[in-house]
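Novice: This is a predicted model, with the sequence first.
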Amino acid sequence: MPELPEVETVRRGLLPVLQGAVIEQAEARRPDLRWPLPENFADRLAGRRIEAVGRRAKYLLADLDGGEVLILHLGMSGSIRIEGWEGSRASRPGAFHHPRGAPGPHDHVVLHLAGGATLTFNDPRRFGAILLVPYDRLDSHPLLRNLGPEPLGNTFHAAYLAEVCAGRRTSLKAALLDQKVVAGLGNIYVCEALNRARLSPRRLASTLATRSGAPTLRAERLVVAIRDVLREAILAGGSSLRDHRRVDGELGYFQHAFRVYDREGKACPTYRCPGTVARIVQSARSTFFCPKCQR
C-alpha cells in the first residue's frame, strides 16, 4: 500500500492540474471499488470546481465548491494517470515501491476537466476507494475521525509519542503502524525510521516513556528519525522500482536510499556496525532490521 511520501507526492503532482479546475464530466465505469461509489456519483461531480487538493494520512482530499470533499484512497494498487494537460504526454503522479496497473480495463473512474485534461483512476485489485463527504463532517467521518497526528505536523513530538505509548505492551513496530497513534506510516518507513533511531522493532512501545510518563531519549531519537526519513522520501518523489513517474517526468528514487527495507542479508549501513540486515515476520508483515545495532 502506498505510504505517506508516495501519497504526498501524488498530491503535489495533482495540485497544478486540479487546483481551480472545473470537472466538465465524470465517468464511473463500474459501480464500485472497495465500496460502492457515491450515489449519482458522475452527476454530482459534473460542473464542480476543485478548490483545494489536500491529504490526511494516506487519503487524498479534493475540496469541491458547494461544500463537499472528494476522498480518494489508492488502496493496494491504485494510481492516477494524467493526460492532455498543457499538451504533455501521459504521466502518473507518484512513485511507488511496487508496480501500478497498466492503462486499460482497470481504468475505473475518469474525470474530464475543462481545457481538455483527463484524470484516470486505475486500480487492478480494487482495494481503493472514492467517497463524497460534506466538508463540515469530514473530521467526524469514520475513515478519518480516529487518525493520529500527522508525523510531519506540530502535534507529533516526543512527549505525545511517550504519552500514547506509555503502558503499551505491544511492539514498537506495531505501535507505529497503528494509524490511531500516528497517521500515514506504513511498513517501509517504519522499518527505515527504526533503523535510523537504532531501535529494535521488537522493543516494547512502553519503553518510549519513563515511569512518570516523560519521553525517553529513545522517543526523541525516533521522532527525529521518522521526520527525516519522510522528508527525504518526499523530496526523492517516493519509492519506485519501475517506471512510475511523477508529473514532472522524474522517477522516485528513495528506494536507492533504503537502509534496511528489502535488504535481507546485506551489511548494516550504520557506521562501524558489523551486523547484517535480518528479516522477521510481525503481524504477518516483513520487518527488516539490524539485530546488532537496533536494541
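Specialist: Noted; the coordinates are in hand.
Novice: contacts and neighbour counts: CA atoms only from here.
Specialist: OK.
Novice: Look at Thr9 and tell me its secondary structure.
Specialist: helix (DSSP: H, G, I helix; E, B strand; the rest coil).
Novice: so it touches Arg245, yeah?
Specialist: No - judged on CA atoms under 8 Å, Thr9 makes no contact with Arg245 at a distance of 10.2 Å.
Novice: so which helix or strand takes in Val224?
Specialist: Using DSSP states H and E, Val224 sits in helix 217-235.
Novice: on contacts alone, who are the packing partners of that helix?
Specialist: Applying 3 or more CA pairs under 8 Å, 6 or more residues apart in numbering; DSSP states H and E, one finds that helix 217-235 contacts helix 4-18, helix 158-165, helix 187-197.
Novice: And the longest one, what's buried?
Specialist: For helix 4-18, burial by neighbour count (16 or more other CA atoms under 10 Å) applies to 4-15, 17-18.
Novice: again with stretch 226-242
Specialist: Ile226, Arg227, Val229, Leu230, Ala233, Ile234, Ala236, Gly237, Gly238, Ser239, Ser240, Leu241.
Novice: Kindly reformat the residues you listed as JSON lines containing distance to Asp107.
Specialist: Converted to JSON lines, these look like this (distance: CA to CA, whole Å):
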{"residue": "Ile226", "distance to Asp107": "34"}
{"residue": "Arg227", "distance to Asp107": "34"}
{"residue": "Val229", "distance to Asp107": "32"}
{"residue": "Leu230", "distance to Asp107": "30"}
{"residue": "Ala233", "distance to Asp107": "28"}
{"residue": "Ile234", "distance to Asp107": "26"}
{"residue": "Ala236", "distance to Asp107": "27"}
{"residue": "Gly237", "distance to Asp107": "23"}
{"residue": "Gly238", "distance to Asp107": "23"}
{"residue": "Ser239", "distance to Asp107": "23"}
{"residue": "Ser240", "distance to Asp107": "21"}
{"residue": "Leu241", "distance to Asp107": "22"}
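Novice: Would you point out the most distant pair within those residues?
Specialist: Arg227 and Leu241 (23.0 Å; CA to CA).
Novice: Could you give the number of residues near Pro38?
Specialist: 14 (other CA atoms under 10 Å).
Novice: do the same with Asn40
Specialist: 9.
Novice: what's near enough to touch it?
Specialist: With contacts defined as CA atoms under 8 Å, 6 or more residues apart in numbering, Asn40 has no neighbours.
Novice: circling back to that earlier point, mind picking the one among the buried residues of helix 4-18 that's closest to Leu33?
Specialist: Nearest to Leu33 among those: Val7, at 18.5 Å, using CA to CA.
Novice: structure B:
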Amino acid sequence: MPELPEVETTRRGIEPWLRGHTVKNVCIRQPTLRWPVPDMIGALEGQVVHELTRRGKYILLHTGAGVGLIHLGMSGSLRIVEADLAPRKHDHFDLVLDSGKAVRYHDPRRFGALLWAEGDPLQHALLRELGPEPLDEGFDGDYLFERSRNRSVSVKAFIMNAHIVVGVGNIYANEALFLAGIDPRLAAGRVSRERYGKLAQTIRQILTYAIECGGTTLRDFVREDGSPGYFKLELKVYDRAKLPCVVCQNPIAQITQGQRSTWFCPICQI
C-alpha cells in the first residue's frame, strides 16, 4: 500500500506536469472507487492547477473553483501519459491537460478515491481529524509522549494511528521502531519521553530518506514515470523474518499485531 513517501514521491513527480496547466477534460472510466466519484468533480474542467500539496496520504490539486482530492488506496498509482494513449485494464480516470498529456490513475483494487472540496480542503471530513505531519515542525518526542499517556495500545499501533500522526504506515513503523531500539509490543503509555524523542527522530529520518529513494516498491507501487522506488533495498527488518539482524545477527522475529505483520529484533529492540 502506498504510504507517505510513495504519495509524496508521486506528488513531486506529477506536479511539474500539472502546475500552471489547464484541465481540459476529466475522463471517468470507473465511477465507483472506494467512494463514488462525485458529479461535481466536473468542476475541474477548464480550471488551471495552481499547485499540488499533500495532506497525509491525500494529494490535493488546487484550482480556482475548488480542490481535487486523490487517494491512491492500496494499489493505486498516478502516471503521466500521452492523452491519446489507449487505457489499460484498471486505468480508472484521466485528467487530460492542455499540454496533450494526461494524469492517469491505475488501481486494480479500486480502494483509491477522487473527491472534490470547496472552501478549505483541510476541513473536508476525511482530513480535518488527521494528526500532524511527521516532517513538519511541531512533531517531536514531547508531542508523542503527551499523547501516549495512559494508553495501553502497542507503541507500533500508536504511531500508525492517523489521528496521532499521519503517514507512518506498516513499513516505516517497523523500520523507525528498529532504529529507535523500541520493542513494537510495548504499551505506548510505557515509553519514556526520552525514547519518544528518539522515535520521533527516527520516524522523520526514515520518511525523509525513503522520499529521497523514491519510495518503496513491494508489489504495486511505481513512481509517476513507471519506475520503481528503491527504499526496499534499505529495509532493515520489514519482511526479513528469520534473516540475521544487521546489527547483532540474531534472527529477525515476525508476529501479528492488529491483523498486520510486525518484524523486529528481539535483542536490539527492548
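Specialist: Ah, there it is. Quick caveat, the model's predicted, so the values are computed rather than measured.
Novice: Drop the TM-score for these two in here.
Specialist: Between these two chains, after superposing, the TM-score reads 0.94 (TM-score structural alignment, normalised by the length of the second structure); 268 aligned residues with a CA RMSD of 1.8 Å.
Novice: returning to what we had before: give the next helix or strand downstream of the helix holding Val224 of the first structure.
Specialist: strand 278-282.
Novice: Just confirm Val7 of the first structure contacts Gly54, I think it does.
Specialist: No - using CA under 8 Å, Val7 of the first structure makes no contact with Gly54, being 10.2 Å away.
Novice: Mind listing the shared neighbours of the two?
Specialist: Leu60.
Novice: quick one: what's aligned to Gly148 of the first structure in the second structure?
Specialist: Counting by TM-score structural alignment, Gly148 of the first structure lines up with Gly131 in the second structure.
Novice: is it true that that match touches Ala162?
Specialist: Yes - when contacts are counted by CA under 8 Å, Gly131 of the second structure is listed as touching Ala162 (5.8 Å).
Novice: Residue range in the first structure corresponding to stretch 97-106 of the second structure, please.
Specialist: Going by TM-score structural alignment: stretch 97-106 of the second structure matches residues 113-122.
Novice: buried residues in the matching stretch?
Specialist: By 16+ other CA under 10 Å, the buried positions in stretch 113-122 of the first structure come out as Leu113, Ala117, Thr118, Leu119, Thr120, Phe121, Asn122.
Novice: tell me how far the ends of it are from each other?
Specialist: 17 Å (CA to CA, to the nearest Å).
Novice: Give me the distance from it to the chain's centre.
Specialist: Chain-centre distance of stretch 113-122 of the first structure: 23 Å, with CA atoms, centre = their mean, to the nearest Å.
Novice: Can you list the neighbours in contact with that stretch?
Specialist: For stretch 113-122 of the first structure, the external contacting residues (CA under 8 Å, 6+ apart) are 21-25, 78-86, 101-103, 106-112.
Novice: And the residues you listed, which of them are buried?
Specialist: Neighbour-count burial (16+ other CA under 10 Å) is assigned, among the contacts of stretch 113-122 of the first structure, to 21-25, 78-85, 101, 106-112.
Novice: Just give the nearest non-adjacent residue to Tyr58 of the second structure, would you?
Specialist: Closest residue to Tyr58 of the second structure apart from its sequence neighbours, by CA to CA, 6 or more residues apart in numbering: His71 at 4.9 Å.
Novice: aligned partner of that neighbour in the first structure?
Specialist: The equivalent of His71 of the second structure in the first structure is His73 (alignment by TM-score structural alignment).
Novice: go on, Lys232 of the second structure?
Specialist: Lys232 of the second structure maps onto Gln255 in the first structure, by TM-score structural alignment.
Novice: Ile252 of the second structure too?
Specialist: Aligned partner of Ile252 of the second structure by TM-score structural alignment: Val277.
Novice: May I ask you to confirm that its match is in contact with Phe289?
Specialist: Yes - contact criterion CA under 8 Å: Val277 of the first structure and Phe289 qualify, at 5.4 Å.
Novice: State the number of residues packed around the match of Lys232 of the second structure.
Specialist: 18.
Novice: got the contact list for it?
Specialist: Contacts of Gln255 of the first structure (CA under 8 Å, 6+ apart): His97, Gly238, Ser239, Ser240, Leu241.
Novice: and what of Glu194 of the second structure?
Specialist: Applying CA under 8 Å, 6+ apart, the residues near Glu194 of the second structure are Gly141.
Novice: can you do 10 Å?
Specialist: Glu194 of the second structure makes contact with Gly141, Asp142, Phe145 under the criterion CA atoms under 10 Å, 6 or more residues apart in numbering.
Novice: From those, pick the one nearest Arg190 of the second structure.
Specialist: Phe145 (9.5 Å).
Novice: so what corresponds to the closest one in the first structure?
Specialist: Aligned partner of Phe145 of the second structure by TM-score structural alignment: Ala162.
Novice: quick one: its match from Leu222 of the first structure, how far?
Specialist: For Ala162 of the first structure relative to Leu222 of the first structure (CA to CA), the value is 11 Å.
Novice: cool, Glu250 of the first structure as well?
Specialist: 30 Å.
Novice: for Met76 of the first structure, same thing?
Specialist: From Met76 of the first structure to Leu222 of the first structure the distance is 27 Å (CA to CA).
Novice: of those two, who's got more company?
Specialist: Each of Met76 of the first structure and Leu222 has its neighbours counted (other CA under 10 Å); Leu222 has more, 24 against 16.
Novice: Please name the nearest non-neighbouring residue to that one.
Specialist: Of all residues not flanking Leu222 of the first structure in the chain, Ala197 sits nearest, at 5.2 Å (CA to CA, 6+ apart).
Novice: so what corresponds to the one you found in the second structure?
Specialist: In the second structure, the residue paired with Ala197 of the first structure according to TM-score structural alignment is Ala180.
Novice: quick one, what contacts its match?
Specialist: Neighbours of Ala180 of the second structure in contact, by CA under 10 Å, 6+ apart: Arg195, Tyr196, Gly197, Lys198, Leu199, Ala200, Gln201, Thr202, Ile203, Cys268, Gln269, Ile270.
Novice: Would you confirm that the fourth one contacts Ala176?
Specialist: Yes - Lys198 of the second structure is in contact with Ala176 according to CA atoms under 10 Å; the separation is 9.4 Å.
Novice: For those two, list the residues in contact with both.
Specialist: Common contacts of Lys198 of the second structure and Ala176 (CA under 10 Å, 6+ apart): Ile182.
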